[in-house]
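Chemist: With the sequence up front, the predicted model follows.
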Amino acid sequence: MTDSLPLPAGTWPTLEPGWVWLCGAGPGDPGLLTLHAINGLRQADVVIYDALVQKAILDWAPQAEHIYAGKRGGKPSAKQRDISLRLVDLAREGKKVLRLKGGDPFVFGRGGEEAQTLIQHGVPVRIIPGISAGIGGLAYAGIPVTHRDVNQSVTFVTGHDQTGETPSSLNWKAIAEGAQVLVIYMGMKHVERIANALLDAGRPADEPCAVVCSATTPDQQVLETTLGRMAADIEGSNLEPPAILCVGRSVLMRQVLDWQALMQGARPRNLDPLGRGRPAENA
């Protein structure tokens, strides 16, 4: 596999001994890796990877030692301090280290903490961004996070903080009033609390919502619902994390943009889900 898809000709960076490349693996589909990520995977002596990194992505680094450092809510997980210091130790051993994180390492991925630790300990780093699930995962579900008829802004929030609870620092009233489209990472555990906070702050109960689980993978599942029904519909489903929640009228666009269903021969459910009354090209 690693020889069947050569990198294009060009000057590609070298992963030197004693360096750590902090790399985003994207939301799941191996095809969403960046070329810099593949370049790093091919050179690494050690790949330290998170829970959501697919095995097919690790297959790009058959020469490397693979070390699991996944963190999943409610399950035994490595402590963040131990992960960060393990990266320091491996670099000081002269290893070429690739730290592989799901999505983008700087989007709710603790990448900033790990990079800061490395730099504070004198370890050189390179940052390789990845496609965040809040964008790529929703795109695979046929949901654009921005659409000119719906929103000129999008708000990303996390559904829990370091304590495992919904973040106490978030002003849900301000978010409800200001977020045209709201994308919530890691929100399934506290979905009822989050939905109620948005409803109490004035968001309409019939506002379109979507829950996208295992986004971009063969196990992807999508639930279309409303803000008032979202918690109950999740409770009555077989959906499991990891999940992205999306709140806003852009969810309606899935009725016409569910491209994976179209590939299987389905017809669009609604060619004009926003009720524009004119062709899309007449913006």
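Modeler: Cool, the structure landed. Numbering: from 1, shown residues only.

Chemist: contacts and neighbour counts: CA atoms only from here.
Modeler: Fine.

Chemist: Provide a list of residues in contact with the closest residue to Val251 other than its chain neighbours.
Modeler: Nearest residue to Val251, sequence neighbours excluded (CA to CA, 6 or more residues apart in numbering): Ile143, at 5.6 Å. Neighbour list for Ile143: Ser250, Val251, Leu252, Met253, Arg254, Leu257, Asp258 [criterion: CA atoms under 8 Å, 6 or more residues apart in numbering].

Chemist: I'd like those residues as JSON lines, with secondary structure, neighbour count and distance to Gln220 appended.
Modeler: Output for the contacts of Ile143, formatted as JSON lines (DSSP: H, G, I helix; E, B strand; the rest coil; neighbours: other CA atoms under 10 Å; distance: CA to CA, whole Å):
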{"residue": "Ser250", "secondary structure": "helix", "neighbour count": "26", "distance to Gln220": "19"}
{"residue": "Val251", "secondary structure": "helix", "neighbour count": "28", "distance to Gln220": "16"}
{"residue": "Leu252", "secondary structure": "helix", "neighbour count": "22", "distance to Gln220": "18"}
{"residue": "Met253", "secondary structure": "helix", "neighbour count": "21", "distance to Gln220": "18"}
{"residue": "Arg254", "secondary structure": "helix", "neighbour count": "22", "distance to Gln220": "15"}
{"residue": "Leu257", "secondary structure": "helix", "neighbour count": "22", "distance to Gln220": "16"}
{"residue": "Asp258", "secondary structure": "coil", "neighbour count": "19", "distance to Gln220": "13"}
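
Chemist: Take this one as well and set it beside the first:
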Amino acid sequence: MTSATPQNSDNAPPARGTGMLYLVGAGPGDPGLITLRGFRCLQRADLVLYDYLVNPALLRYATKAEKIALGHHSVSRCMSQDEINAIIRRAVREGKVVVRLKSGDPSVFGKSADEAVLLRREGIPIEIVPGITAGFAVAAFAGIPLTHAECASAVALVAGQQSTTHEVRPLDYRVLAQFPGTLVVYMGVRSAETWSRALIEAGRAPTTPVAVIHRCSWPTQSIVRTTLAEVAERIRAEKIRPPAVVVIGEAVAHMPDAATLPRRPLFGRTILVTRPAHQN
């Protein structure tokens, strides 16, 4: 039997000349939702590699770091995993503290395993810093009780698109259709017609309540309430694009009306703040 010693959130940074990689969860969007540990990692960083889904406001915490954007599928070329690993490997071996900043939680559909396994084999020291995943953030920001004593005793996080580069066992929609709780679908906007039809054909009621939450916790957050039978059409009609999570189940019926959700004073507004160039 082995035991692991919990890491102190006030750990000192690596000794000078000793490189380190932190896989940090940035949370769902609101920069105030990053963990204290994640914030401290950014302060220590010499290099930050960040995804396009990460709120750029978080980069201001990394005051002394070089920042590298990893690309956007619809705007620019995305770096391959091999390219990312090469940058990390070189920087850590140079004694730098590297933060790989990922939207949500790096261990929830964040491909952290792909990065961590290979780099650990090469002797790269790694710490994974959890973040708030969007599937759980919707409980607060959309008012959806993911579990409910009357109708949802469990929660399942489901990939709307499965990996095409790994041999992955296909989702069993018969099991998901009978799941005694709430389904939260990630990466499911473009495949909504496929998974919604599969759930219905497997026995899930077409009238099952569904909520689509676009850009959870961002100022531009939007919520569409619908049913399992109509979700694909509503996504098309509302022109919803990623990032979005879809919540499926009777618990959705218990969410409040949008008008009753708490709102911050500037929620949904775009604010321009000017300042001298040297302060950027």
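Modeler: Received the coordinates, thanks. Nothing here was measured: the structure is a model prediction, and the numbers come from that model.

Chemist: in the stretch 151-283 of structure 1, which spans are strands?
Modeler: 155-158, 182-185, 208-213, 221-226, 243-247 (DSSP state E, counting those that start in this stretch).

Chemist: Mean per-residue distance, the second one versus structure 2.
Modeler: Following superposition, strand 182-185 of structure 1 is found to deviate from structure 2 by 0.4 Å on average (mean CA distance after the TM-score superposition for structure 1).

Chemist: From the chain's centroid, how far away is that strand?
Modeler: With CA atoms, centre = their mean, to the nearest Å as the basis, strand 182-185 of structure 1 stands 10 Å off its chain's centre.

Chemist: That one packs against which elements?
Modeler: Using 3 or more CA pairs under 8 Å, 6 or more residues apart in numbering; DSSP states H and E, the elements in contact with strand 182-185 of structure 1 are helix 133-140, strand 155-158, strand 243-247.

Chemist: nearest to Arg110 of structure 1, of the ones you listed?
Modeler: strand 155-158 (12.2 Å; CA to CA).

Chemist: Buried residues of that closest one, list them for me.
Modeler: For strand 155-158 of structure 1, a neighbour-count test (16 or more other CA atoms under 10 Å) marks Phe156, Val157, Thr158 as buried.

Chemist: separation between Val175 of structure 2 and Ala202 of structure 2?
Modeler: 8 Å (CA to CA, to the nearest Å).

Chemist: Just want to know which of those two has more residues nearby.
Modeler: Remark: of Val175 of structure 2 and Ala202, Ala202 carries more neighbours, 16 against 12, as counted by other CA atoms under 10 Å.

Chemist: hang on, isn't Trp127 of structure 1 packed against Trp21?
Modeler: For residue 127 of structure 1 the amino acid is Ile, not Trp. Yes. Under the criterion of CA atoms under 8 Å, Ile127 of structure 1 makes contact with Trp21 at 6.0 Å.

Chemist: the more surrounded of these two?
Modeler: Trp21 (24 against 18).

Chemist: ok now do Pro105 of structure 1, which residues does it touch?
Modeler: Leu22, Cys23, Gly24, Gly111, Gly112, Pro129, Gly130.

Chemist: again, only this time at 7 Å
Modeler: Pro105 of structure 1 makes contacts with Cys23, Gly24, Gly111, Pro129, as judged by CA atoms under 7 Å, 6 or more residues apart in numbering.

Chemist: With Glu177 of structure 1 as the reference, measure out to it.
Modeler: Using CA to CA, Pro105 of structure 1 is found at 29 Å from Glu177 of structure 1.

Chemist: ditto for Gln260 of structure 1
Modeler: Taking CA to CA, one finds Gln260 of structure 1 at 33 Å from Glu177 of structure 1.

Chemist: what's the average distance of the helix or strand encompassing Arg89 of structure 2 to structure 1?
Modeler: Per DSSP states H and E: Arg89 of structure 2 is located in helix 81-93. With mean CA distance after the TM-score superposition for structure 1, helix 81-93 of structure 2 departs from structure 1 by a mean of 1.7 Å once superposed.

Chemist: Tell me which helix or strand comes right after that helix.
Modeler: Following helix 81-93 of structure 2 in sequence, per DSSP H and E, is strand 97-102.

Chemist: Would you indicate which residues of that following strand are buried?
Modeler: Under the neighbour-count criterion of 16+ other CA under 10 Å, strand 97-102 of structure 2 has Val97, Val98, Val99, Arg100, Leu101, Lys102 buried.

Chemist: correct me, but the fourth one touches Val48?
Modeler: Yes. Between Arg100 of structure 2 and Val48 there is a contact at 5.9 Å, judged by CA atoms under 7 Å.

Chemist: For the residue nearest the centre of structure 1, which non-adjacent residue is spatially closest?
Modeler: In structure 1, the centroid-proximal residue (CA atoms, centre = their mean) is Ala133; its distance is 2.4 Å. Nearest residue to Ala133 of structure 1, sequence neighbours excluded (CA to CA, 6+ apart): Pro27, at 4.8 Å.

Chemist: Also Val246 of structure 2?
Modeler: Using CA to CA, 6+ apart, the nearest residue to Val246 of structure 2 is Val212, at 4.5 Å.

Chemist: ditto for Leu42 of structure 2
Modeler: Ala62 (4.7 Å).
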